[in-house]
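S.K.: Sequence isn't available, so here's the structure alone:
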């Protein structure tokens, strides 16, 4: 069995978080390049890296759906892993936002944005319907990873508002309608999910192991919601509303910075106790910090506060650290096969005894391939 076949067979849905993290890092560097010229080159490199990653991972996801549909269904139905399927369309939306900042043609941005919108709405309906109709989650199964479908909905206006602003007639109404539905649904889901995840933090078991990076996912909606709000306000072009919007956005950023301290303390604790092994979930460190960095840069350009550029610079340094750590770990895992051959499926190469659910998923995939 070659490595690509093994990758397709066992592909985790969270792989597209790598595209999200790379695209948002490119976006942040593009904004930094307006002040620091040196940032333009790494922004360009990461831009094309995100394009290549999306192409390869997208092809692998399609192949897995075609040849291993039962394995895909098994993962979608998983109470925790299923939420990560939303990273696929969200990655398209983040790329659309990055392309907007790069001043790419709006037609090209729309070609990314519309599939991302459709996929984000579809994944939110499917994932949540399966959760609501299936067995009840236990408190310890609730993680910040369940924010992902909601985060996708509020990402829609980040690039979508830029498409709505120059549109005319019916298309202007359509763009604004889609943006507002996505934004409203995402905020609504965020409020409910915050209560659930806080209940887990207070009353459930600590989040450790490969799920540790999801502690940082709390930052994502706290950063993306104000970014989308500001984008919509700029599309409406009401100066008074924008002034009030910056105050609201600043409050969200304050909440994100507050939570970041807690997430950092818990992450360091798990790291020191040996409870933070490398996994593809490390990319969950990157996008939330990237989104918060972009928010700090946006507010720096809108508000006359000398402290904000320094905050943005510090967040940018943290973003560079997390992206490098996740990228190096991913490349190393691809080279030595540890990511392609996670412990629960190592029986395929004769290493360890697998878990029953993993065997069922792999067998389901094999049945799908034989029938095809």
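M.R.: Nice, thanks for sending it over. Owing to the predicted nature of the structure, the values given are computational and were not obtained by experimental measurement. Numbering: from 1, shown residues only.
S.K.: drop to CA atoms for contacts and neighbour counts, all remaining ones
M.R.: Will do.
S.K.: hey, where'd the helices end up in the stretch 51-200 of the chain?
M.R.: 69-76, 87-101, 106-133, 148-164, 169-203 (DSSP state H, counting those that start in this stretch).
S.K.: Of all the ones you listed, which one comes closest to residue 335?
M.R.: Closest of these to residue 335 is helix 87-101, at 23.6 Å (criterion: CA to CA).
S.K.: List the contacts of the closest one.
M.R.: Here helix 87-101 makes contact (CA atoms under 8 Å, 6 or more residues apart in numbering) with 13-17, 19-20, 23-24, 26-27, 30-31, 50, 54, 58, 106, 109-110, 112-113, 115-120, 148-149, 152, 155-156, 158-159, 162.
S.K.: Mind putting the helices of the stretch 51-200 of the chain into TSV with distance to residue 62 and mean neighbour count?
M.R.: Shown next, in TSV, are the helices of the stretch 51-200 of the chain (distance: least, CA to CA, whole Å; neighbours: other CA atoms under 10 Å):
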stretch	distance to residue 62	mean neighbour count
helix 69-76	10	21
helix 87-101	11	26
helix 106-133	14	18
helix 148-164	20	27
helix 169-203	25	16
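S.K.: To residue 364, which of these lies closest?
M.R.: Per CA to CA, nearest to residue 364 of these: helix 69-76, 5.1 Å.
S.K.: ok and the closest one relative to helix 106-133, angle-wise?
M.R.: Angle, helix 69-76 to helix 106-133, by axes from the mean of the first three to the mean of the last three CA atoms, to 10 degrees: 80 degrees.
S.K.: which helices and strands sit right next to helix 69-76?
M.R.: Judged by 3 or more CA pairs under 8 Å, 6 or more residues apart in numbering; DSSP states H and E, the packing partners of helix 69-76 are helix 356-371.
S.K.: quick revisit: want to throw the helices of the stretch 51-200 of the chain into a markdown table with distance to residue 43?
M.R.: A markdown table is the format used below for those (distance: least, CA to CA, whole Å):
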| stretch | distance to residue 43 |
| --- | --- |
| helix 69-76 | 33 |
| helix 87-101 | 10 |
| helix 106-133 | 17 |
| helix 148-164 | 18 |
| helix 169-203 | 27 |
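S.K.: Next up, a structure to set beside the first:
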């Protein structure tokens, strides 16, 4: 039995794939838009005139539109499959990737099309607020979550909240930016304790979730960027956030050999946005302090990010060509 009554306008094969079209596809938009902002940071840091970030923005926007169209089709033709994904103890954490991608798109468009960017950003923030409350409400309800369900993917709602000030302050939504930043920071600290407990004292992450270890990098990196927008001088607290980003990056590097032992899945896209966040944070810090060392670190991380995204695009393309995506689990 399918998850919903089929729409006869679609062939059975298409319906089957649509039913298993995962919300994790939105991680692609997060990664590519993160690359866009990292390239923009590099252009500013090195005073480059090459329109690399604009090219990346066009490609990112197009791919994000394709991903969004696919999930919208699933919502229309297979609404109960979306409901089932929402009630999945692991996949529910990926739903805020939808709003995060939207916020990132608004942030990336802001220097070029401020009016459109503001509208897109407001939509993203509204959805982010609703999804964050819904996800956290689900976590603390009577639903029987177990320790194996916990993974670094649970940081995704917190990441979306601390992302808000990056464009929000410039758009004039200062109080709203503080609200989201405060909520994101507190829940990151709470979840960090839970996730570290799970990683240290319980069974290892299953293969498909191993790439989500990289998400450990994202909250402090994005929090640093947001903090630098909220206050005139990031100061010691900002330095702590940035330093924690590099600490978690090094921790992830120690686990890199585990990545080679697992087959490709869409969860591999979890590698991209956190690395982009670290590159962006490094460039922002270089601009704040005039540090050539952090400008160099940001560039090195950006080179790694480009390599990661190139590999992910190739592997995703091959998986789609071989029809290894959107299959029953």
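M.R.: Cool, the structure landed. Source: prediction; values computed, not measured.
S.K.: Distance check, residue 257 of the first structure against residue 320 of the first structure.
M.R.: Look at residue 257 of the first structure and residue 320 of the first structure: by CA to CA, to the nearest Å, they are 17 Å apart.
S.K.: now swap in residue 50 of the first structure and tell me
M.R.: In terms of CA to CA, residue 50 of the first structure sits 15 Å off from residue 320 of the first structure.
S.K.: what's the answer for residue 40 of the first structure, then?
M.R.: Noted for residue 40 of the first structure: a distance of 14 Å to residue 320 of the first structure, by CA to CA.
S.K.: which residue lines up with residue 329 of the first structure in the second structure?
M.R.: By TM-score structural alignment, residue 329 of the first structure lines up with residue 315 in the second structure.
S.K.: What strand or helix carries its match?
M.R.: helix 292-321 (DSSP states H and E).
S.K.: Would you mind getting the average deviation of that helix from the first structure?
M.R.: For helix 292-321 of the second structure, the mean deviation from the first structure after alignment is 1.3 Å (mean CA distance after the TM-score superposition for the first structure).
S.K.: could you say what helices and strands that helix packs with?
M.R.: helix 26-46, helix 272-289.
S.K.: Contacts for the first one next, please.
M.R.: This means helix 26-46 of the second structure. 48-50, 52-54, 56-57, 60-61, 63-64, 67-68, 97-98, 100-101, 104-105, 108, 269-270, 272-273, 276-277, 279-280, 283-284, 286-287, 295, 298-299, 302, 305-306, 309.
S.K.: Just the buried ones from those?
M.R.: Burial by neighbour count, 16 or more other CA atoms under 10 Å: within these this picks out 53-54, 56-57, 60-61, 63-64, 67-68, 97-98, 100-101, 104-105, 108, 269-270, 272-273, 276-277, 279-280, 283-284, 286-287, 295, 298-299, 302, 305-306, 309.
S.K.: Which residue numbers in the second structure does stretch 61-72 of the first structure align to?
M.R.: The aligned range for stretch 61-72 of the first structure in the second structure is 71-82, by TM-score structural alignment.
S.K.: how far does that stretch sit from the chain's center?
M.R.: 22 Å (CA atoms, centre = their mean, to the nearest Å).
S.K.: measure it end to end?
M.R.: End-to-end distance (CA to CA), stretch 71-82 of the second structure: 9 Å.
S.K.: what's the answer for stretch 201-215 of the second structure, then?
M.R.: Stretch 201-215 of the second structure end-to-end distance (CA to CA) = 19 Å.
S.K.: now residue 227 of the first structure, what's its secondary structure?
M.R.: Classification of residue 227 of the first structure using DSSP: H, G, I helix; E, B strand; the rest coil returns helix.
S.K.: list the contacts for it?
M.R.: By CA under 8 Å, 6+ apart, residue 227 of the first structure lies in contact with 158, 249, 295.
S.K.: and with 10 Å instead?
M.R.: 154-155, 157-158, 221, 233, 245-246, 249, 252, 291-292, 294-296, 298-299 (CA atoms under 10 Å, 6 or more residues apart in numbering).
S.K.: What's the match for it in the second structure?
M.R.: For residue 227 of the first structure, the residue aligned by TM-score structural alignment is residue 225.
S.K.: list the contacts for residue 68 of the second structure?
M.R.: Contacts of residue 68 of the second structure (CA under 10 Å, 6+ apart): 23, 25-26, 29, 62, 74, 98.
S.K.: Show me how to select, in ChimeraX, the buried members of these.
M.R.: Those of the contacts of residue 68 of the second structure that count as buried under 16+ other CA under 10 Å are selected in ChimeraX with:
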select :23,25,26,29,74,98
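S.K.: ok now stretch 52-61 of the first structure, how far from the chain's centre?
M.R.: Taking mean C-alpha positions (CA atoms, centre = their mean), stretch 52-61 of the first structure and its chain are 16 Å apart.
S.K.: try stretch 141-161 of the first structure
M.R.: For stretch 141-161 of the first structure - counting by CA atoms, centre = their mean - the centre lies 8 Å from the chain centre.
S.K.: which part of the second structure lines up with it?
M.R.: Matched against the second structure by TM-score structural alignment, stretch 141-161 of the first structure falls on residues 149-169.
S.K.: again with stretch 10-28 of the first structure
M.R.: Stretch 10-28 of the first structure corresponds to residues 20-38 in the second structure, going by TM-score structural alignment.
S.K.: Ok, stretch 300-307 of the first structure next?
M.R.: Counting by TM-score structural alignment, stretch 300-307 of the first structure corresponds to 286-293 in the second structure.
S.K.: and the equivalent of residue 58 of the second structure over in the first structure, what element?
M.R.: The alignment partner of residue 58 of the second structure in the first structure, by TM-score structural alignment, is residue 48. Applying DSSP H and E as the criterion places residue 48 of the first structure in helix 40-67.
S.K.: Average offset of that helix relative to the second structure?
M.R.: Counting by mean CA distance after the TM-score superposition for the first structure, helix 40-67 of the first structure comes out at 1.8 Å.
S.K.: quick one, that helix and helix 87-101 angle?
M.R.: Orientation of helix 40-67 of the first structure against helix 87-101 (the same axes, to 10 degrees) gives an angle of 150 degrees.
S.K.: Compute the inter-axis angle for helix 40-67 of the first structure and helix 356-371.
M.R.: Going by the same axes, to 10 degrees, helix 40-67 of the first structure makes 70 degrees with helix 356-371.
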